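A.B. asks: please find the sequence and the predicted model below.
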Amino acid sequence: MKILQKIKNMDLKRLYPILFLFLSFNFYGQSDNFKDKKEKIKAMKVAFLTTELDLTSSEAEKFWPLYNTFDDKQFELRHQKMKSYFKKMQGDNLDKISEKEASVLLDQIQDNEDDLYSLRKKFMGNLKEVLPSVKILKLKKAEEDFNRKLLQQYKDKGSK
């Protein structure tokens, strides 16, 4: 019960990545081929960001290697590491773990969130050397818009 209280007390902004993670596992879980779905989504995202950011060829040449590295590391942190944590929280597993085990699990999740924050902070610093601040803000907005669009497609597909 204390775990649920701690989760409820977390900042909502910290819960959005976790929510997105659960939704993406469900989305990917329905696929016969995870890699194909991942590549398709990545291609859609690249096309969307390219359109939204309107990068010059010089900016694009510097931006995409940074972004792809960041995106791959972020994916690893969100999906690969968190996957093991959330497996431990499925079903009635939470009712069976001790307070000590729950505390360790929360610490691992928090460490992963800290790693994600550090990764984002480093990425922003690198971006400031490549893009003007206005385009970095456009990137943030475009990523949010893309995620909303992807979730909407998922919802629409599920309602059919």
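C.D. replies: Ah, there it is. Numbering: from 1, shown residues only.
A.B. asks: from here on, just use CA atoms for contacts and neighbour counts.
C.D. replies: Will do.
A.B. asks: name the nearest residue to Y67, sequence neighbours excluded.
C.D. replies: Computed as Cα to Cα, 6 or more residues apart in numbering, the closest residue to Y67 that is not its neighbour in sequence is F123, at 7.9 Å.
A.B. asks: let me fix that: L105
C.D. replies: Leaving aside its chain neighbours, L105 sits nearest to Y85 (6.9 Å; criterion: Cα to Cα, 6+ apart).
A.B. asks: so what's the residue nearest to Y67 up against?
C.D. replies: F123 sits next to L66, Y67, F70 when contact means Cα atoms under 8 Å, 6 or more residues apart in numbering.
A.B. asks: closest to E52 among those residues?
C.D. replies: Set against E52, the nearest of the contacts of F123 by Cα to Cα is Y67 (14.7 Å).
A.B. asks: returning to what we had before: can I get the contacts of F123 in JSON lines with secondary structure and neighbour count?
C.D. replies: Below are the contacts of F123 laid out as JSON lines (DSSP: H, G, I helix; E, B strand; the rest coil; neighbours: other Cα atoms under 10 Å):
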{"residue": "L66", "secondary structure": "helix", "neighbour count": "15"}
{"residue": "Y67", "secondary structure": "helix", "neighbour count": "16"}
{"residue": "F70", "secondary structure": "helix", "neighbour count": "17"}
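A.B. asks: need the longest helix for the chain.
C.D. replies: Under DSSP state H, the helix in the chain containing the largest number of residues is helix 99-128.
A.B. asks: want to compare, so here's the second one:
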Amino acid sequence: MKYLLRSALLLWLLAALPASEAAAQGGLRRQERLSQLENARIAYLTEQVALTPEQAQKFWPLYNEFTAKRRELNRRLRQLRPVNTDGLSDQQIRDGLAQSFALRQQEITLEKEYFERFQRVISVRQVGRLALAERQFTKEVLKRVAGRPGMPAAADGLDD
């Protein structure tokens, strides 16, 4: 749950770059930053998980497939969250929560599936390192983003 919150917060923070900056640079600067972030994530995870070149060749396409599916589930989950429940009936709130639970269950099922698939490419110890390295990377990015002038202290209260 905390990982989901961190991931959503990270995506929100990255998407909330100042509008003037994005407009002035035509969005190129934002894309450049996202690309740099992705490259840093790949390098960090590769190092922390201690992937060999042969493992990396098989692992990264599988991991990218997994993260794309996980992002889609998180996107759908965010769309379900109402800004204000005051205008909703009890049944609408109940239905929304049920859909949210179903999506979260799908995420758990996805993680279990890919846990098995990852083990065909890397060792179980490396899979364990992967989970830890993902959390550490997200935590570090949140710390750095929160340290920027004009950005909220995003990492507060999200410690493991």
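C.D. replies: Received, thanks. Given the structure is predicted, the values throughout are model-derived calculations rather than measurements.
A.B. asks: one step back: need the contacts of F123 of the first structure in TSV (columns: distance to E39 of the first structure).
C.D. replies: Supplementary listing: the contacts of F123 of the first structure in TSV, determined by distance: Cα to Cα, whole Å:
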residue	distance to E39 of the first structure
L66	18
Y67	15
F70	16
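A.B. asks: show me where the first structure has its strands.
C.D. replies: Counting by DSSP state E, one finds no strands in the first structure.
A.B. asks: at which residues are the helices of it located?
C.D. replies: According to DSSP H, the helices that the first structure contains are 2-9, 12-29, 34-53, 57-75, 82-87, 93-96, 99-128, 133-159.
A.B. asks: which other residues reach the fifth one?
C.D. replies: If I follow you right, that is helix 82-87 of the first structure. L105, Q108, I109, N112.
A.B. asks: can you check the first one too?
C.D. replies: With Cα under 8 Å, 6+ apart as the test, helix 2-9 of the first structure has contacts from A102.
A.B. asks: also stretch 85-98 of the second structure?
C.D. replies: Residues from elsewhere that reach stretch 85-98 of the second structure (Cα under 8 Å, 6+ apart): L80, R81.
A.B. asks: for the residue nearest to Y67 of the first structure, give its distance to I41 of the first structure.
C.D. replies: Using Cα to Cα, to the nearest Å, we find F123 of the first structure at a distance of 21 Å from I41 of the first structure.
A.B. asks: ok, now I97 of the first structure?
C.D. replies: For I97 of the first structure relative to I41 of the first structure (Cα to Cα), the value is 36 Å.
A.B. asks: ok, P17 of the first structure next?
C.D. replies: Plainly put, P17 of the first structure is 17 Å away from I41 of the first structure if you go by Cα to Cα.
A.B. asks: swap in L19 of the first structure?
C.D. replies: Here L19 of the first structure is placed at a distance of 18 Å from I41 of the first structure (Cα to Cα).
A.B. asks: likewise F34 of the first structure?
C.D. replies: F34 of the first structure is 11 Å from I41 of the first structure, by Cα to Cα.
A.B. asks: same deal with G125 of the first structure?
C.D. replies: 26 Å.
A.B. asks: matching residues in the first structure for stretch 102-110 of the second structure?
C.D. replies: Counting by TM-score structural alignment, stretch 102-110 of the second structure lines up with residues 111-119 of the first structure.
A.B. asks: which residues touch the matching stretch?
C.D. replies: F70, K73, Q74, L77, R78, K81, M82.
A.B. asks: just the buried members of the residues you listed?
C.D. replies: F70, Q74, L77, R78, M82 (16 or more other Cα atoms under 10 Å).
A.B. asks: check these and tell me the two furthest apart.
C.D. replies: The span of those, defined through Cα to Cα, is set by F70 and M82 at 17.0 Å.
A.B. asks: and for G27 of the second structure, the neighbour number?
C.D. replies: Residues lying near G27 of the second structure (other Cα atoms under 10 Å) number 14.
A.B. asks: fine by me, we can end here.
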